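1. no sequence for this one, just the structure:
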């Protein structure tokens, strides 16, 4: 389940006092802390450019498909794979081929979860499969037999001496040539494929109806039949043979359901693309064709024209990358550091002409790379209008971060390069990261929200370490979706994102996953966007889905909502506030007396303003109003700023000009000492199965402080006897340099010598702690001493204590 890990959009906060060292706010006075910088690894600056008017095109909803169910949010389900070559729709038996002792059995009933009584009915497996698709709102792609024979029985292993034709097999006939029946003869030794399609059309309607089967595949990986199914098709598959079979079956299907899409030839990989795995008649037939795919497309086009109907709607290929790192194929295992790097780069083979992967294909077949443009060129040349599908693929490491990021990358590429359908093939083992990769597009917030359906231009300045994709959800571009990846194993990216659009985006939500966890969670929001440009840090091995939002009003009435959650610091002050619905801009007014007079010092379109003309020992008062062409909103609650302290009122208190205004609060005194702990609630929901406090330790003294001398305590309630686990999801001093120790009432963070020191005026940088019970049951943080859901930005917090050489130097310990 997606867990909340931050704020969605700027929201009202109820804290009274905010530190001068709030993350993202610059302090320039000589005695203030300098902005923190990563200490574990220097970040790399990149630029991502987005243009909502360029390269616009529809993203096919069918690129989010599968061959095995692993998420309820997928759009296509394929009944495919080796088992379907020998599947008999009349009795639901199939043959495993070389995958499992050439066994004929009812395994198709098992993997489709077909009830036993239905397994004994004609078409029971197909009915179960398709009804599951209907329930999920998914497209069903059904594989039809083309190789010549299907299983007659479920009696187990088929011996070599029982190779077809024999009593173990029924002959496949594409066209019955007689009236169809819904109760086929199980003893005539034949299976009619057009009758199979008729069964589905009769039961669910044709492909033009909401419940009809939409597509049919002309079998599976025909170049490998002699290897995968030697009991069915022991001879090498010929080019002319495959073409003749494909034309005949496609014709028969279209006669029953003219609206159905035909997929073919479901080639297993590169050697099949080039010459149908060295088919014996390829050299005699190839002529001037560049590879077998060209020949197939051209001859399917010719046959379609002769028949007066399209016999191939979708060119269907499979792609299991051969890329290697440290001589380990990326699909074989997670591998070494070099294997992981190779996996992260492997998607570039799909589109990047400057990249050559380490594989035999990269060495000997680079003239056919990058793959997607080459396939599209073949289509455009030999059968224009044919769609492109990759109905089996896998990039390995399904349960590891590099596999997850590679999958996010591949799905972005499919959307960008006009792939019509793609279907992930799930290997054995865990798949949490692959599942999250799909849900980052299909259910990123846990409420079925999805990536946009119209792609737009997005390019990154560093294609080796990052990837970027963009989409919008409507012609008005009100909501802009960005997929941004950091593919570096160890270096953060400082991404400057520049958007060209007819819309002005005001703030953004950020969702994603990283190396710490495959769980999609909410990350630090983008509180304001200045003229469609902002900067965001992306940690190593992280996948983000950013949603940029306009929230434009119609301008007919003055804005009714006053800006809230105003924050600021002294010296050079950056004021930030929440966007107001209907606002075109904001007036910032300042005075040195709470009663005024207030002078207008700026009008800005964004939700932040930097005031650089402050003097020491002077208290400044600010009010902010939202403006559009119809007028001005009520003023936000007063904020006063003075070097050394900051006062924030309750946002529900009246502002100047409102009854009871202007009103101000006395500042909460800052605790004594040079070391300060800042806290932020990364998860503001008090009842769920994880606790996610973030910390930053600030050294306001004149001498450096060794981190190994420090201990930090966060107080919480365990709510039960279960053990609690802790993870450091991210720390700028390095997660491995932090140890966690539990007691009944708090968790203590201890630091190794590898954490280094905090220089005078410096900071530790962000430390992201996450805790969960061993049985993953819920916590209730409502009364936890250290928990404060109002702190959605870093602020000094006395209820997190800090010890130096075991002496309390910051915070207030609980009294009970």
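-> Okay, I see it. Bear in mind the structure is a predicted one, so any value in this text is a computation, not a measurement.
2. Every contact and neighbour count from this point should use C-alpha atoms.
-> Will do.
3. any idea which helix is longest in this structure?
-> helix 239-256 (DSSP state H).
4. Below is an additional structure, to be compared with the one above:
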């Protein structure tokens, strides 16, 4: 960091007064170093946003309720999220389902859906009526029912017989209340019927008839269920036993094999982890390490899973899993708070912790400021230092080269938090720099929210469809805690620099491009108090310049001409 501004020409003279006490942070760009393509599908989300408003390139249909979905009857099960209940949707036919409407609108918009296919072996009964997994009448008193959840004034539509599956062993009137305080021995047939891989490929065949195959513009991406290592809690009414290494691989062979047979051009995502623990161990290990992992050579689960993928391909000539699919939420207190939407916690302490927690994605020296630190930093796994993306990339390179990397659930804070918005903007830049292939935020940010601005910065920075594109290239900030810097090069077109001012004061960036750039530039910007807009513009002719207007807690995009562009009148339109 330096404070002398004399050698540099300011880009925006009107901001000099504001920056009298601002620091200038050096940023260096190397257009030839660390080049790799920016994958558009890292800007994906889950849910059903208006693609006409923001052109998210990927929409994930996922979550707990997709594990049990009957595509023929259009019925889903809410699992532990809401009393293990079957809920009818639409008009009870595939063509009238909201799922297929989402697929249709997504494909029509030129985006790609990521469709979750169930592998749990159960599907909701094909009847258009509510059913629930833990009947009070059948299994005895339970701690909460759908009606008691609402207190003394339950709504007329609630079901008093629908329990949450938790009980008091002292009230074990029916013999179903286990010593652990959970209903045991319930009948999965209360809500579900057995399902097979052919149940899912029959849906694929139907979708191929309606939308075409993967190669002809239909659905291309399929995920192997949702967070199976949590089934013994989220879906314990039908799968009470914790999943093991071997069971999840057996299901992968059966279901992914069937998917590839149905559509060889389909791309499969697995194993769809739920978080940090099942990177290293199975549900049977109860986080990180245990007898199941010991029985598999002490190899972390995800690395072992990758080994099986490539071993199967070598033996059978079929690549069962194309993308390693991980979910990740930073665990620091208050960083992700779904209990207080849409604003979340924006205290000074939480905001600073939220922005620092982005280092969990890539920095091998960073120790998580959460319970992960309690796991220890002993060799060889250094649990307290997540470095999620680099760890996953190393495992791919060692165990199954050529596998793509997907982070299909993540979140860095509430939709309308100022630090949350720039944290998401930086997370997207980190995904690009670190070589993530596909990503989807949980869930799509609300229309007009601050976090939506973070996505617009990359997908529609000028309101006219301007996108960040090209190759990710090296960008280095001398103070990453204050200013994050990321660069992209669209050869023959433009250079783009993303600047994330994480400081609580305004800053400036002195940028060295390592090559001569000449022509007009634009600086687009948003903060917690300002919408995404053109903040300033001007002309550059040289190897360096200073951005003089980086407000506190803001994200900016500097768009410049490429050094090898053939200049013509009107070039300044990005």
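-> Now that the structure is in, tell me what you want to look at. All figures in this text were calculated on a predicted structure; none of them were measured in a lab.
5. rewinding a little: against the second structure, where does the longest helix of the first structure fall?
-> Using TM-score structural alignment, helix 239-256 of the first structure lines up with residues 245-262 of the second structure.
6. starting at the chain centroid, how far to the matching stretch?
-> Relative to the centre of its chain, stretch 245-262 of the second structure is centred 23 Å away, using C-alpha atoms, centre = their mean, to the nearest Å.
7. can you check stretch 50-64 of the first structure too?
-> 16 Å.
8. what about residue 427 of the second structure, distance to residue 499 of the second structure?
-> Distance, residue 427 of the second structure to residue 499 of the second structure, using C-alpha to C-alpha, to the nearest Å: 12 Å.
9. Please disregard the earlier target; I meant residue 138 of the second structure.
-> 59 Å.
10. helices or strands up against the helix or strand that the longest helix of the first structure is followed by?
-> Sequence order places strand 261-267 as the next helix or strand after helix 239-256 of the first structure, per DSSP states H and E. Judged by 3 or more C-alpha pairs under 8 Å, 6 or more residues apart in numbering; DSSP states H and E, strand 261-267 of the first structure is in contact with strand 215-218, helix 239-256, strand 314-319.
11. Is there a neighbour count for residue 402 of the second structure? I'd like the number.
-> 11 (other C-alpha atoms under 10 Å).
12. if I look at the closest residue in space to it that isn't next to it in sequence, how far off is residue 406 of the second structure?
-> The spatial neighbour of residue 402 of the second structure that comes closest, neighbours along the chain excluded (C-alpha to C-alpha, 6 or more residues apart in numbering), is residue 396 at 7.5 Å. Residue 396 of the second structure sits at a distance of 12 Å from residue 406 of the second structure (criterion: C-alpha to C-alpha).
13. try residue 510 of the second structure
-> For residue 510 of the second structure, the distance to residue 406 of the second structure - C-alpha to C-alpha - is 34 Å.
14. Point me to the helix or strand that includes residue 499 of the second structure.
-> Assigned by DSSP H and E, residue 499 of the second structure belongs to strand 494-501.
15. what's the average distance of that strand to the first structure?
-> For strand 494-501 of the second structure, the mean distance to aligned residues of the first structure following superposition is 0.8 Å (mean C-alpha distance after the TM-score superposition for the first structure).
16. In the first structure, which residues correspond to that strand?
-> Against the first structure, strand 494-501 of the second structure falls on residues 479-486 (TM-score structural alignment).
17. Identify the residues contacting the matching stretch?
-> By C-alpha atoms under 8 Å, 6 or more residues apart in numbering, the residues outside stretch 479-486 of the first structure that reach it are 405, 409, 412, 451-452, 465-473, 492-493, 538-550.
18. who's more crowded, residue 138 and residue 499 of the second structure?
-> Per other C-alpha under 10 Å, whichever of residue 138 of the second structure and residue 499 has more neighbours is residue 499, with 27 against 11.
19. about what we covered before: neighbour-wise, which of residue 396 and residue 406 of the second structure wins?
-> Taking neighbours as other C-alpha under 10 Å, residue 396 of the second structure and residue 406 compare with residue 406 leading, 25 against 21.
20. The spatially most central residue of the first structure: helix or strand, and which one exactly?
-> For the first structure, the residue nearest the mean C-alpha position is residue 440 (2.7 Å; C-alpha atoms, centre = their mean). Using DSSP H and E, residue 440 of the first structure maps to helix 432-442.
21. what angle sits between that helix and strand 479-486?
-> 150 degrees (axes from the mean of the first three to the mean of the last three C-alpha atoms, to 10 degrees).
22. Relative to the whole chain's centre, how far out is whichever helix or strand comes after helix 432-442 of the first structure?
-> Past helix 432-442 of the first structure, further along toward the C-terminus, the next helix or strand under DSSP H and E is strand 454-460. Its chain's average C-alpha position is 16 Å from that of strand 454-460 of the first structure, according to C-alpha atoms, centre = their mean.
23. mind checking how far the closest residue in space to residue 284 of the second structure that isn't next to it in sequence is from residue 235 of the second structure?
-> Spatial nearest neighbour of residue 284 of the second structure, chain neighbours left out: residue 242 (5.1 Å); criterion: C-alpha to C-alpha, 6+ apart. Taking C-alpha to C-alpha as the measure, residue 242 of the second structure falls 10 Å from residue 235 of the second structure.
24. between those two, which one's more packed in?
-> residue 235 (24 against 18).
25. Tell me the residue in the first structure aligned with the more buried one.
-> Match for residue 235 of the second structure (TM-score structural alignment): residue 229.
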